[in-house]
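[1] Okay, structure incoming, though there's no sequence with it:
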């Protein structure tokens, strides 16, 4: 998926926001990750994910009323936490493209920072150390991972974490339970916090 570096954008000024983590998907998994990161003192920007048009139906294990009620209650609590703690949740902003900066044509020039990822939105480019995918079509996810030279296997999540890419609630045959999503969100946020790459907020710059 990373675009061919040979097709560079024309020289221009591109507004870019720098942040520690961009969470793609503003549903329950995304809010769970952002909330856990907030507890670690790590800022994040949450944007909406791509539509799962080609992902195919997932088998779900949340068919009973208790599971659905538990999920709805957790979502309500997460939304309240996001609001009270002023988390940067941009539900109306959609991720249009995602690429590793070294191979990105989203930016017209070398980025004067150590950020790894570029996330294109209609409002500009977000640059981040980490990206957490919580909403991504299954087929597209597999193609994207193949483009990075990573095959889905027993240890593929560790390979992704090494380059600052994390999955919560995606890449699985079954839709994870609410408790499993919460567990994954905590594990990913702990991994990001332990990486030592947490920035002190974000700034806006032109690159």
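    Looks like it arrived, so ask away. As the structure is a computational prediction, the values presented were derived from the model and not from experiment.
[2] C-alpha from now on. contacts and neighbour counts both.
    Noted.
[3] Just the helices from this structure, written as ranges.
    Applying DSSP state H to the chain gives helices spanning 28-39, 65-84, 138-147, 156-162, 178-194.
[4] mind putting those in CSV, distance to residue 46 included?
    Listed next are the helices of the chain as CSV, based on distance: least, CA to CA, whole Å:
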stretch, distance to residue 46
helix 28-39, 7
helix 65-84, 11
helix 138-147, 19
helix 156-162, 19
helix 178-194, 14
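[5] from these, which stretch is densest packed?
    Counting by mean count of other CA atoms under 10 Å, helix 28-39 has the highest mean neighbour count of the helices of the chain, with a mean of 24.
[6] how big is the angle separating it from helix 65-84?
    Interaxial angle of helix 28-39 relative to helix 65-84 (axes from the mean of the first three to the mean of the last three CA atoms, to 10 degrees): 40 degrees.
[7] Put this next to the previous one:
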């Protein structure tokens, strides 16, 4: 059974999401709230996945240790940005997503996967006002094979802990690789690293 919390300011939206999610016996809606901070209070603090009706954010003020993933449900795709540095698995679906799409997304997030509606992909990863330009100048110090693997997983939206589990290495080692990636690519964030890696053909989005 996957415990799900619903966060939405509108009572109608909360009720609608509850009805859609309740159609699957494998999901249990443990409660709902109006703001992300509600996730730190019982019973929402016991949720495995939170369904949040808002634009994606890298961090939520409250991220309980047991929270495996956050599904952002958005009505307006304009300005949507990927929360690549989020410490949890994440997904983005449109507000008119069907019940089966919501349920499949929650199940995927529970298992540590990233969920992105195909129509949102260009908006999430393309530069806001310019096309993706391929970098041809070689790096002063190329990424190692392991660093490329870490960068690819960052591009898939995985948090450090999940990358460590996927590659069977420690969290500390992942942080070391991330720092090295930043230095070699000349970037300061996970979003910039993914864009730089994609421009150089180091990863596939």
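    Sure thing, it's come through. Since we're looking at a predicted model, the values are computed, not measured.
[8] what's the TM-score for these two chains?
    Once the chains are laid over each other, their TM-score by TM-score structural alignment, normalised by the length of the second structure reads 0.33; 92 aligned residues with a CA RMSD of 4.2 Å.
[9] and the next element down the chain from the longest helix seen in the second structure?
    Counting by DSSP H, the longest helix found in the second structure is helix 171-185. As assigned by DSSP states H and E, the chain's next helix or strand after helix 171-185 of the second structure is helix 190-199.
[10] tell me what that next one is packed against?
    Counting contacts by 3 or more CA pairs under 8 Å, 6 or more residues apart in numbering; DSSP states H and E, helix 190-199 of the second structure packs against helix 145-155, helix 171-185.
[11] Can you say which of the ones you listed is nearest to residue 194 of the second structure?
    helix 145-155 (5.6 Å; CA to CA).
[12] following that closest one, which helix or strand shows up next?
    Where DSSP H and E defines the elements, the next helix or strand beyond helix 145-155 of the second structure is helix 160-167.
[13] list the buried ones in that following helix?
    Residues of helix 160-167 of the second structure classed as buried: 160-164 (neighbour count, 16 or more other CA atoms under 10 Å).
[14] Can you tell me which of the helices of the first structure is nearest to residue 128 of the first structure?
    helix 178-194 (11.8 Å).
[15] Does anything pack onto the closest one? Which helices or strands?
    helix 28-39, helix 65-84.
[16] 10 Å - rerun?
    Contacts defined by 3 or more CA pairs under 10 Å, 6 or more residues apart in numbering; DSSP states H and E place helix 178-194 of the first structure against strand 15-24, helix 28-39, helix 65-84, strand 124-133, helix 156-162, strand 165-167.
[17] Residues in contact with the shortest one: which ones?
    Outside strand 165-167 of the first structure, the residues within contact range by CA atoms under 10 Å, 6 or more residues apart in numbering are 21-24, 29, 100, 116-117, 129-136, 157-161, 184-185, 188-189, 191-192.
[18] Recalculate using a threshold of 6 Å.
    Strand 165-167 of the first structure is contacted from outside by 130-133, using CA atoms under 6 Å, 6 or more residues apart in numbering.
[19] now the fourth one
    By CA under 6 Å, 6+ apart, the residues outside strand 124-133 of the first structure that reach it are 15-24, 115-119, 164-167.
[20] relative to helix 138-147, how tilted is it?
    Using the same axes, to 10 degrees: strand 124-133 of the first structure against helix 138-147 is 100 degrees.
[21] Show me which residues of strand 124-133 of the first structure are buried.
    125-133.
[22] Export those residues to CSV and append columns for distance to residue 77 of the first structure.
    As requested, these are arranged in CSV below (distance: CA to CA, whole Å):
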residue, distance to residue 77 of the first structure
125, 30
126, 27
127, 29
128, 27
129, 27
130, 25
131, 23
132, 21
133, 21
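[23] OK, contacts around residue 65 of the first structure?
    By CA under 6 Å, 6+ apart, residue 65 of the first structure has no neighbours at all.
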